[in-house]
Structure formats: structure tokens, C-alpha cells
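>>> the sequence isn't on hand, but the structure is:
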């Protein structure tokens, strides 16, 4: 068994990408490898084979390893529900909401969960590939750290430090991070990877030589900036879209303050016939054929915010002019008549009126629903697969016109009598080609090209492994993984 950790100089430096790449690269060589992130703060999550939830990035990394996602791959998940607090999930199960101070006091217990999960993975695989969180040089977070060097010191593993040259200041990021580490932590860093480089490598070489001379540590390689590349974001919204021609469906998504599982929209963003727009605070909702209300970690607060933006009358106007409206999970709950949170699970206890577009109400229950599911859409009887992550229990007459008939015999969601409004608890709704095509036709696109989203994701995981083989020092990487050269 061996453990190798990837830490970054900043958030979004490329930690998730590099771990995914290394996982698939090792798998190609017949090495049994598992991904691991001790602590993750993200609102994009996935349901695991053992019925819990972890960050979506670790679920994608599990795919790179050829493994089903498991709660041991991300034992601590923090899902922010305010600017100062988060729902704390340990081994896939929510244990409650904590503010930063309370969670700091809880960290010794969280550390036990982290080390137990790592030990189980290490006993089952040749290599555990670990992803850090944020930066290891956050001085105010060093005490009881379980996300970066605190974990690396506890399990005595080597560390690769990755930095994003596309941001600028890459040498300052790398050298500055090292300077802020303790002597033992600095020794633990065995090399650097520079990410997202564009241009002539020869022009960068003098800087690489200086970096190695200054730090005494090798540059393990320089990864190029990949065009037309997609990997599900850990948290940040990816707004990039390739140029699209011909008939296009205009889709608008309000960016709620606590938007969750916005990776649901990735298949639409990547579809050649969809023009996807994320609309933020202070922006008017532009003309569109389809508005999608996405998931939310704080549905009542996000609905209040949506109203403050003046978007409720815009949604009603969109419907009057024949537009389609889709609600996913929290977005489904917003479509109903009432939202009750008697236990204060997502904020202050209380109730709020919904948009009143479908005749049902939702009550938040302490036990969260976590399921991977399959079924058929009410539209064209198309096969759909996805996952449920919600505390809400919805009931009312509108649900008799179900949006999805699940294979386990349950009905899910609702479609309005006039067919304009559809709501569902299913995340991953657009990932099956047939379901995506049926929904786009429902929204108004006459001739739909079917796109296999899973094939696109697999293609890009393979591309990442190719980059490891072409641009990184694979002999040194094998040594760091405890493998023979």
C-alpha cells in the first residue's frame, strides 16, 4: 500500500483534475487505486453505493479508477447553508449544522473518521490517491488540520504541489506556499506540477530551472491548457460554451446563493444545440424557451432571494408566453404551494409560500433521502437514471401526474396539466441521451441530436491520463506511488 497526496497553492489550481488523471493513469497499468479527499466543502454531491453522499469530484475520480463511489472516498463533506455555517456529513450521513467555531471544536472527531476511512481504502488498494482542499498555507486553518498537511503528516505520505500558471504568479504561488509550511511539511513536498500552460515551453524553461535551484525540488511536469475539456466542477460554476450554430434552444438558470448540484446542467451546457445562460444577482432573466430552477441547499432562503431579484414575475411572464419551466430537487419544491422547515434544517425554523404553480406542499424531515434510481420519463417513456439527495417530503394532488415512473415502483415529481411545468427530485436528469433528447423536444427543440454525456466524460478522463503520460515524469510518479519503476 502507498498513499500519494496532491495539494494546491490555491483553490481551483487543478487538484481534482490531477488526481483524476493519476487515477486513470494508474488503472491503465493494472494498479488498484482509490481516490480520497479527507475533507470537502462543496454543494455538488453524489450518492454512493453504500447509500451515503460524497463530493461529485470524488465520484468522478472513482469512475477513473473503475470503482463504484463509496463514502470512504470522502469521509467529511461540508455543505454550506449560510455564510458562516454548513451541514456536516460524516461517512455519508448528515450529523447536523455547525458554525465555523463549533466545527473547529469537532475536528478531532472528524479526524478519527478520516483516518478510519483511509485505513480501509489502504487495506483494499495498492495506491490511495489523495486530494487536498484549498491551500495548505492557510495559516488560520492550520490547527487540527485534516484536509492538507495535517492529514499528510498523520499518515506520513509524500505530497505533490500543483499551481495554475493561467492565473499568473505561478512561481510566487509555489515558493510562497513552501515558505509558509513547517520544516517537516516542506520536506514532505516531493515535487511540483504546473497546470494550464499555454505557449512555448522553451520560454518557461528558465523559470523552471530557477524554481528547482531555489527550492531543491523537481518540477514533475507542465500540463497544457486543454481546450474543449470538461470535468465536473467541485463547486464553481463552469460557464464556458463552445461556439454553436444552427437551431438552438435557449435555456436560463438562475444562480441561487446556495445553488447545489449545478452539475445537473453540464449535459445542456455541452449540448451543441443548447445555449445555456446562468443568470446572477442584479441581472434580468433573458428571453428563453426553458427556465430551470436548480437544486438548493437552503430552499426557503433562496426562494426569498429569487423574489427579491424580481424574478418571480419574470417566471410567470415566461409561462404566459408559452415557455417551459423545469424544477430540479429544491427547484421542484419551489414550484409548490408551501415549504415547511419545522426543525430548522436549512435555516431558521418556519414556513414560506412557494410559487404556487403546482398543487403540493413540502415538509423537511430530519432523515435525508439518498438513492441512486432508474425509471422512465413521462415524456416519450424515455429511460432516465439519476440520484436523489433531499430532506424534503412532498405531498399533494399534483404529484398524481408524475414526471418519472421509477423502477422501484415509486412515482417522482409532477408535470402540470397543460404540460408547461415539470418538476423532479432526480439529479442527473439530462445524462441519459434519450431522456435529454425527450426533455429538449418538450422544451421546444424540433430536431434533437442525441449526445452521450457519459461517453464525453469518459473521453476526457482518458485525455487526462494521456496528459500524464506525455507531460509528467512518470518514473518519479511511480516511485512516489511506491511502485517499481
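Perfect, I can see it now. What you see is a predicted model, and the numbers here were worked out from it, not measured in a lab.

>>> could you use CA atoms for every contact and neighbour count after this?
Will do.

>>> can you map out the strands along the stretch 51-200 of the chain?
Secondary structure of the stretch 51-200 of the chain (DSSP state E, counting those that start in this stretch): strands located at 53-55, 76-80, 85-90, 93-99, 127-131, 159-164, 189-197.

>>> which helices and strands sit right next to the third one?
The criterion is 3 or more C-alpha pairs under 8 Å, 6 or more residues apart in numbering; DSSP states H and E, and the helices and strands that strand 85-90 contacts are strand 76-80, strand 93-99, helix 100-124.

>>> quick revisit: mind putting the strands of the stretch 51-200 of the chain in a markdown table, mean neighbour count and distance to residue 297 included?
Shown next, in a markdown table, are these (neighbours: other C-alpha atoms under 10 Å; distance: least, C-alpha to C-alpha, whole Å):
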| stretch | mean neighbour count | distance to residue 297 |
| --- | --- | --- |
| strand 53-55 | 31 | 14 |
| strand 76-80 | 25 | 8 |
| strand 85-90 | 22 | 9 |
| strand 93-99 | 17 | 12 |
| strand 127-131 | 27 | 24 |
| strand 159-164 | 26 | 30 |
| strand 189-197 | 21 | 32 |
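
>>> put this next to the first one:
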């Protein structure tokens, strides 16, 4: 039975990146789902290389997919209508409603935001019509002065749709009171009124020692502290963008060693979360082979700019390291862009990921790849080729590969065969992201690579347990009566969302 929601929408903004916005939104989504409310997540604009494929064949930020799971929903492109995937420090692939629009420079996108705002509002209208409550995540900080003009990610969006805002800050990194007060001071008068309260995240220690600071903060700003959330040790939740090694096994004697070259456009880092959580595996992300003594398995990861990452791979000497690794009987696996690098060539005739041209591959699999404008986006499942072992994941790639190597595939998927395995069985590759997520698939791939410990964790169960733990923590430490009373306030004279 669905209950009446206490408010139609609530937005979480942070004083900094990684303040805990994604985590708090996830916790709120699960908390209100438990109350029998039809709730959905929303992030107007995201910049991330960790993305997920949606039920409608689009692409959104990975965090919004996790938040959808917290709501008991399949991810949809409306949950993150604008996704920016950086190609370089100054350009990004712009994705609108789950589909690639074009590559734009930072200046071009700044001018394009007027159009992007309409896409954001269209998605907002559709979700508002479907669900009783929307929990919204901001991006970065609302106090980025240089980005405030035409803002669609933080207060610009909240003002447009008349949405109350919670401001969250991370006390673990220090300066929490300066972060909160400083951020509030840099907002306009109407934006300051829109902030209904604060959440302090990742607190350790005796809460009694914090009370004088909380009292001062409330007197100084006139805003209540709605929650002080404790630091949750060993919590697993997928990272929104930055590579997370918090759960990696460190310094294990006799651990199976997986080495992943950390390339500039390394994407979909969450592919390696199941390996980092594996009790018998140690994962090393290294920018140079000089940083590792050796490896049992080398994995070339996904890449947003495959040809430029391949050039960096060679510059750092990884090609020589890989050749020596294979001579001594080691195994090599390529995922998506890393799979493309294993072939004879990668051709980008339209300049989709950078300058037009062709690059020689590592020539370890007899195949060629051509980048094409239509991106392959799909969730899929199947088995290892010729076996009954299940595998599941998703594909996000521009390239189409062809050649004799594909006649010996790695997987048999619903849409057809995928990937390739070399004749000697030492080299394999696949377009499938998430290929380690199922314990059976993880065990099979590690067994192929020489690891005999069948101890792969149930990755999906760990993710669900993490979401439940977050919701339990929030239920204990958040003053929901105060939160819901504060959301009843709406600043005067705010524009209503336009209707069609």
C-alpha cells in the first residue's frame, strides 16, 4: 500500500565533491521505499566515466543506477538526463536522455546549457508524473562561482522547480563548519532560504564533543542540523566516478595478483569491485609497470579514448611488460576498450574519440576495430562459450570489431557471440562490462587465469546489504520529523516548473 508522501521532492547538495551526496540520496531512496512510497532518484547533470545502461537503452551515471536499485526500480535515462563523459581535460562527450549528442569543449557546453536545461525539465516532468517522490542529487558544490551562470546541476535547478535543499558536508576531511557556513554565504538570498538544513557525514568519535559546534552552527545560520551520520566502516557502495580502492585486499601472502594499468581515460572502474572484494585476490592499479613487481593476471580496462590510452600504454612500457608476462605463461584479459587494444588496429575515421586516424593495436588477437557513430548500449546475459557457466553485464562502446579471432569467442550472449580467446588460451577479451559480477563468472575467469580459489563474493548481495545498512543508519541518526516539517516551507515567488 502506498502512503501519502511527506513532500514531492527533496534535493541533496554538497559543500564539495565526495561530501556524501550520492550516499545520502541512496539512503533516502531506500528509507522512503520502506515507507511504501513510490520514490525515484534524479540527477540533472552528471560528469562521470562510470556509467550504466538503462532499461530504455540509454546511458546514465553509475550512482543513479545504484539509487534506482535502492528504490526497487530499473534504471531509466530520465533519472540522469545530462551525462558528461570527459575525453580530455577540456572536452567531453555530451549525452542527452541517454544518447550521445556530440563532443563539446567546456566553452561550447557552457553555451549549450540553455538547451540542456530543457532536456532536464522534460525528464523531471515525466518522473514527477510517474512517482510520488523524487530525491535529487546535485553535482560538485553549489558555490562554484564560475559555474553559477546558467546552472542546471545545483541551485539553478532547485530554483527552477521549487525544490527544498539539504546541504551535506564531510567532517572526516576537516573544516566541516567552514564548508557549511562558507557555502551558505556564497548563495543568493533566495537560495539560502531554500536550504532547509544540514547533514554532517562520516563522523567518528564522541558526539558529545561535537554538540558545541552544532549549537554554534545552528545559531550562526538559523538552519538545523538534521543528521550527524557516523563513519560506516567496510560499507560497500559503488563509486560514482573516482576509482575507489577502499575495499581492496592489501598485503596478502600468496594472494592472486591482478594488475590493471591505470590509463588516463580509464572508464567503468566498478568492473573491478568484485575482484577487490575477493578474499583471495589483490588488485593493483598502476600507472607504470615500474610500480608492480609482477602479475598473475593483467587486465586492460575500458577506456573513453582508446587510441590515446593505447599510446600512453606504450609510452609507459606496458607493451613490453605484457609481452614478458605472456612469455612466462601469464594471462591477459581485455575489457571493452582494452579488448579493442588487443587487436591489430583501431580506426577512428570520424574522430569520435579524438583526432581522426588509425592506431596499431598490440596484435595479440587477429581482429580490427572501427569506431562508428552509433553507440552499442545494452544489458545482456548468457554463458561462457561452450559451457553452462552464466555471465551477465552490459555493453557501452562505439567500436565494431571483426576478424578471424572472433571465431573463438569468450561468451555466448543473448544477442550472439562476444569476445575472443587466443589459440594458446593466454589472451582473452570481451565487450562485456560487469563480467566479474556473478560469482560463478568471476570464479571461472579467475580459474582460467590460474587462480584456484573459488571464493568470489556475491557482489549483488553485498551491494544490496550496503544499501540496507545505509537506510538503517539514516533511520537511526536523522530527525525525519524535523526534516519533513522543514520541507513544508517554500520560499515565496519561486517560478513553477513549465508545463507542456
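It's in. Values in this document were obtained by computation on a predicted structure and should not be read as measured data.

>>> give me the TM-score for these two chains.
The pair, once superposed, lands on a TM-score of 0.97 when counted by TM-score structural alignment, normalised by the length of the first structure; 482 aligned residues with a C-alpha RMSD of 1.4 Å.

>>> of all the strands of the stretch 51-200 of the first structure, which one is nearest residue 19 of the first structure?
Within those, the stretch nearest residue 19 of the first structure is strand 127-131; the backing value is 6.5 Å (C-alpha to C-alpha).

>>> got a list of contacts for the closest one?
Contact with strand 127-131 of the first structure is made by 1-7, 15-16, 19, 22-23, 31-38, 121-122, 481-482, as judged by C-alpha atoms under 8 Å, 6 or more residues apart in numbering.

>>> what range in the second structure does that strand sit on?
Using TM-score structural alignment, strand 127-131 of the first structure corresponds to residues 133-137 of the second structure.

>>> that stretch vs the first structure, average distance?
Superposed on the first structure, stretch 133-137 of the second structure shows a mean distance to its aligned partners of 0.4 Å (mean C-alpha distance after the TM-score superposition for the first structure).

>>> so where is stretch 421-428 of the second structure in the first structure?
Going by TM-score structural alignment: stretch 421-428 of the second structure matches residues 415-422.

>>> could you do stretch 338-355 of the second structure as well?
Mapped onto the first structure using TM-score structural alignment, stretch 338-355 of the second structure spans residues 331-348.

>>> sorry, back to before: using CSV, lay out the helices and strands packed on strand 85-90 of the first structure together with distance to residue 367 of the first structure.
Below are those laid out as CSV (distance: least, C-alpha to C-alpha, whole Å):
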stretch, distance to residue 367 of the first structure
strand 76-80, 16
strand 93-99, 9
helix 100-124, 21
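
>>> what does residue 149 of the second structure align to in the first structure?
Aligned by TM-score structural alignment, residue 149 of the second structure pairs with residue 143 of the first structure.

>>> and residue 175 of the second structure, by the same measure?
Aligned counterpart of residue 175 of the second structure in the first structure: residue 169 (TM-score structural alignment).

>>> ok, its match to residue 41 of the first structure distance?
25 Å (C-alpha to C-alpha, to the nearest Å).

>>> these two: which is more packed in?
Taking other C-alpha atoms under 10 Å, residue 169 of the first structure and residue 41 do not tie; residue 41 has more neighbours (19 against 11).

>>> can you pull the contacts of that one?
Residues in contact with residue 41 of the first structure (C-alpha under 8 Å, 6+ apart) are 77-80.

>>> how about those, which pair is most distant?
It's 77 and 80 that sit farthest apart of these, by C-alpha to C-alpha, at 9.7 Å.

>>> what is in contact with the two at once?
Residues touching both residue 77 of the first structure and residue 80 (C-alpha under 8 Å, 6+ apart): 41-42.

>>> please name the nearest non-neighbouring residue to residue 392 of the first structure.
residue 364 (4.2 Å; C-alpha to C-alpha, 6 or more residues apart in numbering).

>>> tell me the residue in the second structure aligned with that neighbour.
Using TM-score structural alignment, the partner of residue 364 of the first structure in the second structure is residue 371.
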